[in-house]
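S.K.: Compute the structure for the input listed below.
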Amino acid sequence: MLIVEWAGVIVLVLLLAVGVLVLRRALFIRAGGTIRLSVRTSISVPERGWSNGLGRFVGDDLRWYRIFSFALRPKLTLTRTGLVIVSRRSPAGQEAYSLPADWVILGCARPGRETVEIAMAETTVTGFLSWLESAPPGEVSTRLAAM
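M.R.: The predicted model follows:
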């Protein structure tokens, strides 16, 4: 009888975990302002270390959440202020296997932090750059460095 109870508990925990993941994804999609986005925070090993996720625009922030995570907080937040695009390229080498062919990789410099690379669909880049270049009234935008 003890085995049956433990099996029931395990099944219940698995169902709750799947339910949380499905609910989390449904909330992101319904809220709008969400894009598919891969991030590589450590650029020490070329062409490796990409993580899939969802990016969500919230005011002056782009919040990135891992797809396979129970965390309710973003893993990475890119603030529009001070963010500069320093490079743009297509996936090459090993990246061609982990990223879709029509995606673009943008190198982003952040003040006081290590450079981060983000990858998104070519069609999404235009919207991202529009968000990045738009500035509050009275502020001059100089966000695109060497594209």
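S.K.: rest of the way, CA atoms for contacts and neighbours
M.R.: OK.
S.K.: Next SSE downstream of the biggest helix by length in the chain?
M.R.: Criterion DSSP state H: the longest helix present in the chain is helix 2-31. Using DSSP states H and E, the helix or strand that follows helix 2-31 towards the C-terminus is strand 34-40.
S.K.: by contact count, what packs against that following strand?
M.R.: strand 51-58, strand 116-121 (3 or more Cα pairs under 8 Å, 6 or more residues apart in numbering; DSSP states H and E).
S.K.: Strand 34-40 and the helix or strand just after the longest one, what's the angle between them?
M.R.: Using DSSP H and E, the helix or strand that follows strand 51-58 towards the C-terminus is strand 61-66. Counting by axes from the mean of the first three to the mean of the last three Cα atoms, to 10 degrees, strand 61-66 points 70 degrees away from the direction of strand 34-40.
S.K.: which residues are in contact with the next helix or strand after strand 61-66?
M.R.: Heading C-terminal from strand 61-66, the first helix or strand you meet, by DSSP H and E, is strand 76-79. Here strand 76-79 makes contact (Cα atoms under 8 Å, 6 or more residues apart in numbering) with 60-65.
S.K.: Second chain to compare with the first, below:
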Amino acid sequence: MRELLLSLEVAGACALVALVCLVLVVVRRRRLTGRLGTFDCSVRQPGTRRWALGVARYETDRLDWYRTFSLSPRPSRSFARGALDVTRRRDAEGHERLAVQPDALVVECRHGGEQLELAMSTDAYTGFASWLESAPPGQNVNVA
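M.R.: The predicted structure is shown next:
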């Protein structure tokens, strides 16, 4: 009987920890998306099949990207506006349509020497392209 109670206590504690983590993730996402200049954005390195879901936020000179399922208050990735070039944009195709938000636009970019892909809504892409094009003079910005 004592072993059963101990097992139930451990299971209850694990369930409580999981619930607290889930609540913290939801609260963090609400705080991120409640700010001005944020949009849903998935990121993928070319050559991989895995998309990472997240939220992007515009800063003055960079785009900060926060992973959805994380508790960290810091961005998972930051992309400097001056080093970010859009090489191509296309509709999500094949298995991508299941991994990103509905009707997402896949934006192929180069950040420094690194290739990456961003998936966002058409409206978010309009804002993204405007943000890139509004870079201060002297920054070479390429928007496809």
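S.K.: thinking again about what came up before, average separation of the longest helix of the first structure from the aligned part of the second structure, please.
M.R.: Compared with the second structure after fitting, helix 2-31 of the first structure has a mean deviation of 2.2 Å; criterion: mean Cα distance after the TM-score superposition for the first structure.
S.K.: try stretch 126-133 of the first structure
M.R.: Looks like 0.8 Å for stretch 126-133 of the first structure (mean Cα distance after the TM-score superposition for the first structure).
S.K.: which bit of the second structure covers that stretch?
M.R.: Aligned by TM-score structural alignment, stretch 126-133 of the first structure falls on residues 126-133 of the second structure.
S.K.: repeat for stretch 65-76 of the first structure
M.R.: So stretch 65-76 of the first structure is aligned with residues 66-77, judged by TM-score structural alignment.
S.K.: How far does the matching stretch stretch from one end to the other?
M.R.: 7 Å (Cα to Cα, to the nearest Å).
S.K.: What are the buried residues along that stretch?
M.R.: Neighbour counts over stretch 66-77 of the second structure (16 or more other Cα atoms under 10 Å) mark 66-71, 75 as buried.
S.K.: got it, and stretch 116-125 of the second structure?
M.R.: 116-121, 124-125.
S.K.: So what touches that stretch?
M.R.: Residues outside stretch 116-125 of the second structure that contact it (Cα under 8 Å, 6+ apart): 39-46, 92, 100-101, 103-110.
S.K.: try 7 Å this time
M.R.: Residues outside stretch 116-125 of the second structure that contact it (Cα atoms under 7 Å, 6 or more residues apart in numbering): 39-46, 100, 103-110.
S.K.: and the nearest residue to Gly82 of the second structure once chain neighbours are set aside, how many neighbours?
M.R.: Spatial nearest neighbour of Gly82 of the second structure, chain neighbours left out: Gln139 (5.6 Å); criterion: Cα to Cα, 6 or more residues apart in numbering. By the criterion of other Cα atoms under 10 Å, Gln139 of the second structure has 13 neighbours.
S.K.: Quick one: the buried residues of stretch 116-125 of the second structure as a markdown table, columns for distance to Ser134 of the second structure too.
M.R.: Converted to a markdown table, those look like this (distance: Cα to Cα, whole Å):
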| residue | distance to Ser134 of the second structure |
| --- | --- |
| Leu116 | 22 |
| Glu117 | 21 |
| Leu118 | 19 |
| Ala119 | 21 |
| Met120 | 19 |
| Ser121 | 20 |
| Ala124 | 15 |
| Tyr125 | 14 |
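S.K.: mind listing what the spatially most central residue of the second structure touches?
M.R.: Nearest to the geometric centre of the second structure sits Gly54, at 2.5 Å (Cα atoms, centre = their mean). For Gly54 of the second structure, the contact set (Cα under 7 Å, 6+ apart) comprises 40-42, 65-68.
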